[in-house]
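>>> Fold the following and give me the result.
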Amino acid sequence: MSRYGDREDEVRRMLESPHPQVPADLAARAVARGTRLLHRDRAVRRALWALVVAAVLVFAVWASVDEPWQGPAETTPPVEGW
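From the prediction side, this is the model:
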């Protein structure tokens, strides 16, 4: 018999066997876990946005104080005698 036939027979045996009992509070536990996951995801998203905003503010303050677009105030003197 082929492997496909073996798998098919195994699946049929599993489906014909009696199904296990489902815990009575399974739906309540699933809802509670889903709620926890949603709250955690929301908290992580808010923390990442706060980090992005803080990084933008730090960059803006640094740029306004240092003014990197101005360039250096003094340059090196020309090299003579080469």
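
>>> When you work out contacts or count neighbours from here on, use the C-alpha atoms and nothing else.
Fine.

>>> Relative to the whole chain's centre, how far out is the longest helix seen in the chain?
Among all segments of the chain classified by DSSP state H, the helix with the greatest residue count is helix 26-66. Averaged C-alpha coordinates place helix 26-66 at 10 Å from its chain's average position (Cα atoms, centre = their mean, to the nearest Å).

>>> Proceed likewise with the subsequent sequence, for comparison:
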Amino acid sequence: MNRRGRETAVREILERGSVQVPPELCADAMRRGGRMLRRRTAARQLMWLVLLAAVIAFVVWATMTRPWVEPPLETTPPLTGW
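Okay, the predicted model is just below:
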């Protein structure tokens, strides 16, 4: 549909006048919106929990392996008996 056709369709819809809305539409929309909000909140909390677990796992790994410390040199034997 081109632009002129869309404009014509919109004008026809607007010229028809107001349409009766079913009375239960608002309650259904509120129920669905509340459900979506609860799901979004639960998903956000789950993502924060996963992020917190990842940070804790990284901190535990870093304290156990200490990647910032250089490994001991094992290329030369120790000098003993001098």
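
>>> re the thing from before, in structure 2, point out the residues matching the longest helix of structure 1.
The alignment of helix 26-66 of structure 1 onto structure 2 (TM-score structural alignment) covers residues 25-65.

>>> Check the mean deviation of that stretch from structure 1.
Its match in structure 1 and stretch 25-65 of structure 2 itself, once the structures are fitted together, sit a mean 0.5 Å apart by mean Cα distance after the TM-score superposition for structure 1.

>>> Does V22 of structure 1 belong to a helix, a strand or coil?
For V22 of structure 1, the assignment made with DSSP: H, G, I helix; E, B strand; the rest coil gives coil.

>>> burial count for it?
8 (other Cα atoms under 10 Å).

>>> before we move on, what about A9 of structure 2?
A9 of structure 2 has 13 neighbours, counted by other Cα under 10 Å.
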